[in-house]
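Visitor: here is a sequence with its predicted model. Questions after.
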Amino acid sequence: MTTIEQLYQHFLKYPVICTDTRTITEGCLFFALKGEHFDANTFADKAITQGAAFAIIDNEVFAKNSNCILVPDVLSALQDLAKHHRVQLNIPVIGLTGSNGKTTTKELIRAVLAEQFKTFATKGNLNNHIGVPLSILSIQSDVEIAVIEMGANHQKEIEFLCEIAQPTHGLITNVGMAHLDGFGGFEGVKKGKAELFAYLKAHHGFAFINRNNPYLLEMSEAADLNKVVYYGTEKENTISGKLKHSDPLIEFEWATHAATYQAKANLTGTYNFENILAAICIGHFFELTPSQINNGLANYFPTNNRSQLTKTERNTVICDFYNANPSSMTAALNNLKTLNAKHKTAIIGDMFELGSAAAEQHEMVARLASNHQIDTLVFIGKSFYAFKDEFTGHFFPSPVEAKAHLQANPVKDSLVLLKGSRGMALEQLLPLL
C-alpha cells in the first residue's frame, strides 16, 4: 500500500485532482471515489487512458497497470492528503460556516482580502467532506491567505472538517432553521456550528463574532474570549456599521474606533448587511486600509443566484434560488416587504431537510408571505401545496405546473423574489420572468 507521504510526492509533481472522468485533465491525479450508485474504481483504466498521470484506487481488482496507486480507502486518502498539504502551508486559513449566507460572506471576504493578498477561496460550494479536501489541495504555494467554507448537516461534521482545513481564524455567519433533520433540531444546529469555535480555542485561533446575534454570543462560550473580534451595529465593537438603505442595493457607513467611512455594495437584502460587516471586520483585522476594503466591496458582483438582482425585459428579479431554509426565506420575504415597487411578486419553492418540522415551517412561511401584502404569491412544491386551501395565492405541486401557469399568466412590471431549495430547480422559471 502507498503511504500518504509517498502519495504527496506524486501530488507535488501532478498537483491537479480529478474525481470525475468527464473532467480529466492531462497529468492529473484521479481519485476513484465511491458513491451510492457508482464505484469509480471501475473507471480507473479509462481515467489513465484519458490522460490522468495516476489513478488512486482501493480495489486491487482494477489495478490493471502501474499507474494505479492502491490505498486502503480512496476517500480517506484524499482527506489525509489534504491534511498533509495543509500542514505545509504556513498561511492564515479562515474557516467559515453558518446556516445562511456562507457563500456570499466567503465571496465578500475574498473580494476584500484580494485587494492586499494573493487569496484563495472555496470554489462554488465545495464545502463538505469531499469538497473541503479538494479546496485545500487547490491552494498553491504562492497563496498568502485562504477562506474555506464548511457546510454541515449533522453534528461533529464541522469538527471533522476543521481537522482537515485547520483554520487559524473563523466565522459563523449565523444559526437558523437549516438541516434540522440531521442536526436533531435547532439546539443541535447551534451545537454543531459551535464546533468551529471549539476548534479555534483548542488551537489558539481567532474568532470573528457578530455581537448583534444573541445565539452567536451564547455559542462564543466555546471560543477563547481573549481571541474574539466583535462586529455589529454598536460602536463598542471593533467594527460597527449602520445601514442607510437597501432599495434595491445596499448603502451604508462603517466605523472603527478612529473614523467613519461611507460605502456601497452590489447586493440587495438587508440581511446581507451583517455579511458585509463580517468582511470589513476581517479586512480590518488583516490591516487592509479603509480604501482597500471599500474597493473590494464595490468590486464584488454576485453571480451565484444568491441575492442577485437581475433585470429582465419584463421585471426586476431577486435571484435567490440557490438554496432556502425557514431562516433565509423569512429574511428574503421581510426584505421584499421593505423594498419600494409598484407591484411585488414572490415565487417560493419548498424547503428541504426539515424533517418532522417541515409542515410547521412551511405553514409559517406561507402565513408570513400572505401577511406581507405581496401582490402576487406563487407557492411551489408538495410541502407548500398542502396548504393551498388555507392561504391565498397560487399553489402548484411542482415547477412543471408553475411554469404552465406563468406562461399563461406572465408576470410584468414587477419586483420578483424567486427563492427555494436547490432541489426545486427554480432557475427553470427565470426565462419566463
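Guide: Received it, and whenever you're ready, just let me know what you need.
Visitor: okay, CA-based contacts and neighbour counts for the rest of this
Guide: OK.
Visitor: quick one: contacts for the residue lying closest to residue 168 once chain neighbours are set aside?
Guide: Leaving aside its sequence neighbours, residue 168 sits nearest to residue 205 (CA to CA, 6 or more residues apart in numbering; 4.8 Å). When contacts are counted by CA atoms under 8 Å, 6 or more residues apart in numbering, residue 205 touches 167, 168, 169, 170, 224, 227.
Visitor: once you drop chain neighbours, what's closest to the fifth one?
Guide: Right, residue 224. Sequence neighbours aside, residue 201 is the residue nearest to residue 224 in space, at 4.9 Å (criterion: CA to CA, 6+ apart).
Visitor: contact partners of the helix or strand where residue 335 lies?
Guide: With secondary structure defined by DSSP states H and E, residue 335 is part of helix 326-338. Residues from elsewhere that reach helix 326-338 (CA under 8 Å, 6+ apart): 100, 176-178, 269-271, 344, 346, 351, 361-362, 365, 368-369, 372-374, 417, 419-420.
Visitor: which ones among those lie within helices?
Guide: 361, 362, 365, 368, 369 (DSSP state H).
Visitor: buried subset of those residues?
Guide: Neighbour-count burial (16 or more other CA atoms under 10 Å) applied to these gives 361, 362, 365, 369.
Visitor: tell me which two of those sit farthest apart.
Guide: 361 and 369 (12.3 Å; CA to CA).
Visitor: return the distance of stretch 117-133 from the chain's centre.
Guide: 10 Å (CA atoms, centre = their mean, to the nearest Å).
Visitor: now do the buried residues in that stretch.
Guide: 119-123, 126-133.
Visitor: helix or strand for the nearest residue to residue 299 once chain neighbours are set aside, which one?
Guide: Excluding its sequence neighbours, the residue lying closest to residue 299 (CA to CA, 6+ apart) is residue 111, at 7.3 Å. Using DSSP H and E, residue 111 sits in helix 102-113.
Visitor: which strands and helices lie in contact with the helix or strand just after that helix?
Guide: Downstream of helix 102-113, the first helix or strand assigned by DSSP H and E is strand 119-121. Using 3 or more CA pairs under 8 Å, 6 or more residues apart in numbering; DSSP states H and E, the elements in contact with strand 119-121 are helix 102-113, strand 145-149.
Visitor: okay, pairing it with this:
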Amino acid sequence: MITGGSFLQLSNNSIVEHLLFDSRKVYAASSSLFFALKGSRRNGHHFIPELFNKGVKNFVVSEWTDISLYPGANIIRVENTLAALQQLATYNRRLFNFPVIGITGSNGKTIVKEWLHQLLHEDYNIVRSPKSFNSQIGVPLSVWQMSKEHNLAIFEAGISQPGEMEQLNRIIQPTIGILTNIGEAHNEGFENADQKVEEKIKLFDGAGLVIYCTDDWVADKAIVWKHETCFHKKGKYPFRIFSWGKMQKSTLQVLDIEKRNSETEIIALYKKNETGITIPFTDDASVYNAITCWCVLLHFGLRDEVIAKRMKLLQPVNMRLELKKGINNCTIINDSYSADLSSLQIALNFLSQQSPGSKKTVILSDFFQT
C-alpha cells in the first residue's frame, strides 16, 4: 500500500480525486480522502463523524477508530498520517516526467510562482501551488494536483527549521530549482544565515538547473560550495547554474536598472548580447523577482521580444504589495499576506516610493516569529 498502512475497513473501491485535512473545506465528498492529521491544537480524528455525515467515505487514521460508526466507509490505519499524506504525494510526483520548478527562499516565493504562471501560461499547461501552500502539509497537497493534463509544475517550498527540506525535496523532486533570496523570515529557527541557506538549497538535490542571484553573497557562497564540493567528490557537477547579478560571472549580467515614474527598465548581458526588459513596478523586490523570472524564460528559450512584451504586462499578486485607491485621495498598499521583518522592509521601501511628500500611515499586527 502506498501510504504504508492497512485497511481497518474496506467497503468499496473509490476513486480519490481530492485530499482533505480541513473538515471545513469539503468540496467533493464522495471523491475525497481525509487525512486525520494531529497537531498541537487540533486532532483530525475528532472531525471524522462530522465529515462522514457530510458524505466523506475515505479516511486515513493513526488512532483506534470504531468502524461500526462508519458503515460503507473505507478506513486505512497508518503509523503517521502526515507521513502517509507525503508518501501519497511522492508517489503521484513519480508518475510524471515534465519539468518541475521548485522555489524556495525567505521572500518572493509566491510572487515568482504567480509571475511565472502569468508569463508562461500561453506556452504551458501549468499546475502550481495554491496560494502559499509551501509547508509539510501544503507541498503534498500541491503536488497531488499533478496530472497528465499538465506539462509544467511550479511549487513553493518553505521551511522554518533544519531537517524539513529533505522531505519536501523528496515530494517535489524539482528539475529546476530557484532560490529567491535569503532574508530574515524564520531566522529564529536557524543558528545563522549560513545554516538557513544550506538547509534551503537541499531542495535542489537531484535538480538539473539552479537559478539564483550572485549578488546575494550568502546564497552565492553556499551554492558555489555545494557545486564545487560535489565535483571534487564525484567528478561531476550536481547541477547547472543559471545565475544573475551585477558580477561578470553571472549568466545574466545586470548592466543597468533605471526606475521611472511607474516602471523600471533593466538592461543585461546574456550570451554576450545586450538585452532588456521593462516592468510596471519600481520597488526593489519586484525588480529582483522579475529578473529571477527572466532567467527562467531565457532558460526555456523564449525570444527576447516575447519576453519583453510579457514582462510589460505583469500584474500584482493579491495581498502582496497590492496597490489600491482609497477614499479622500488615499492610496492603500495591501501587503497583509506576510508578517516578518524582511517583508516589512520591502513594503516600507515600496511605500516610500509612493507620492513623495504625502503623509504615510503603517498598520501592523504582532510579528509572532520575530
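Guide: That came through fine. The structure presented is a predicted model; accordingly, all values stated were derived computationally and were not measured.
Visitor: name the nearest residue to the aligned residue in structure 1 for residue 257 of structure 2, ignoring sequence neighbours.
Guide: Residue 257 of structure 2 maps onto residue 243 in structure 1, with residues paired by TM-score structural alignment. Residue nearest to residue 243 of structure 1 in three dimensions, not counting chain neighbours: residue 252, with 4.4 Å by CA to CA, 6+ apart.
Visitor: for burial, what's the neighbour tally of residue 319 of structure 1?
Guide: When neighbours are counted by other CA atoms under 10 Å, residue 319 of structure 1 registers 22.
Visitor: what does the one 3 residues further on give?
Guide: Using other CA under 10 Å, the number of residues around residue 322 of structure 1 comes to 19.
Visitor: then residue 31 of structure 1?
Guide: Neighbours of residue 31 of structure 1 using other CA under 10 Å come to 26.
Visitor: got the contact list for the equivalent of it over in structure 2?
Guide: By TM-score structural alignment, residue 31 of structure 1 lines up with residue 35 in structure 2. Residues near residue 35 of structure 2 by CA under 8 Å, 6+ apart: 19, 20, 21, 44, 59, 60, 61, 81, 82, 85.
Visitor: how big's the offset between the helix holding residue 111 of structure 1 and structure 2?
Guide: Taken against structure 2, helix 102-113 of structure 1 registers an average deviation of 1.5 Å after superposition, with mean CA distance after the TM-score superposition for structure 1.
Visitor: quick one: that helix aligns where in structure 2?
Guide: Using TM-score structural alignment, helix 102-113 of structure 1 pairs with 109-120 in structure 2.
Visitor: centre of the chain to the matching stretch, how far?
Guide: 10 Å.
Visitor: what residues of it count as buried?
Guide: 109, 110, 111, 112, 113, 114, 115, 116, 117, 119, 120.
Visitor: got the contact list for the third one?
Guide: Yep, that's residue 111 of structure 2 we're talking about. 289, 317, 320.
Visitor: which of these are retained in structure 1?
Guide: Mapped onto structure 1 and checked by both residues aligned by TM-score structural alignment, their matches' CA atoms under 8 Å, the contacts of residue 111 of structure 2 keep the contacts 289, 320.
Visitor: sorry, back to before: the residue nearest to residue 224 of structure 1 contacts residue 221, correct?
Guide: No: using CA atoms under 8 Å, residue 201 of structure 1 is not in contact with residue 221, being 9.9 Å away.
Visitor: out of the two, which sits in the busier spot?
Guide: Using other CA under 10 Å as the criterion, residue 201 of structure 1 and residue 221 rank with residue 201 on top: 22 against 13.
Visitor: SS state for the counterpart of residue 141 of structure 2 in structure 1?
Guide: Matched to structure 1 by TM-score structural alignment, residue 141 of structure 2 sits across from residue 134. Secondary structure, DSSP: H, G, I helix; E, B strand; the rest coil: residue 134 of structure 1 is helix.
Visitor: give the equivalent position in structure 1 for residue 75 of structure 2.
Guide: With TM-score structural alignment as the criterion, residue 75 of structure 2 pairs with residue 69.
Visitor: which element is the closest residue to its match other than its chain neighbours on?
Guide: Spatial nearest neighbour of residue 69 of structure 1, excluding adjacent residues (CA to CA, 6+ apart): residue 56 at 4.7 Å. Residue 56 of structure 1 is part of strand 54-57 when elements are defined by DSSP H and E.
Visitor: that older thread, next one: the residue nearest to residue 168 of structure 1 relative to residue 52 of structure 1, how far apart?
Guide: Per CA to CA, to the nearest Å, residue 205 of structure 1 is found 38 Å from residue 52 of structure 1.
Visitor: center of structure 1 - which residue?
Guide: Structure 1 has residue 103 as the residue nearest its centroid, 3.2 Å off, counting by CA atoms, centre = their mean.
Visitor: contact partners for that residue?
Guide: Per CA under 8 Å, 6+ apart, neighbours of residue 103 of structure 1: 124, 125, 149.
Visitor: what is the aligned counterpart of residue 344 of structure 2 in structure 1?
Guide: In structure 1, the residue matched to residue 344 of structure 2 (TM-score structural alignment) is residue 329.
Visitor: next, work out how far apart its match and residue 351 of structure 1 are.
Guide: For residue 329 of structure 1, the distance to residue 351 of structure 1 - CA to CA - is 9 Å.
Visitor: swap in residue 51 of structure 1?
Guide: 41 Å.
Visitor: those two - which one has more neighbours?
Guide: residue 351 (26 against 16).
Visitor: please enumerate the helices of the stretch 151-300 of structure 1.
Guide: Counting by DSSP state H, counting those that start in this stretch, the stretch 151-300 of structure 1 has helices at residues 157-165, 180-183, 186-193, 195-202, 214-219, 273-285, 290-298.
Visitor: turn those into a markdown table, columns for distance to residue 92 of structure 1.
Guide: Formatted as a markdown table, the helices of the stretch 151-300 of structure 1 follow (distance: least, CA to CA, whole Å):
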| stretch | distance to residue 92 of structure 1 |
| --- | --- |
| helix 157-165 | 11 |
| helix 180-183 | 29 |
| helix 186-193 | 20 |
| helix 195-202 | 12 |
| helix 214-219 | 23 |
| helix 273-285 | 12 |
| helix 290-298 | 18 |
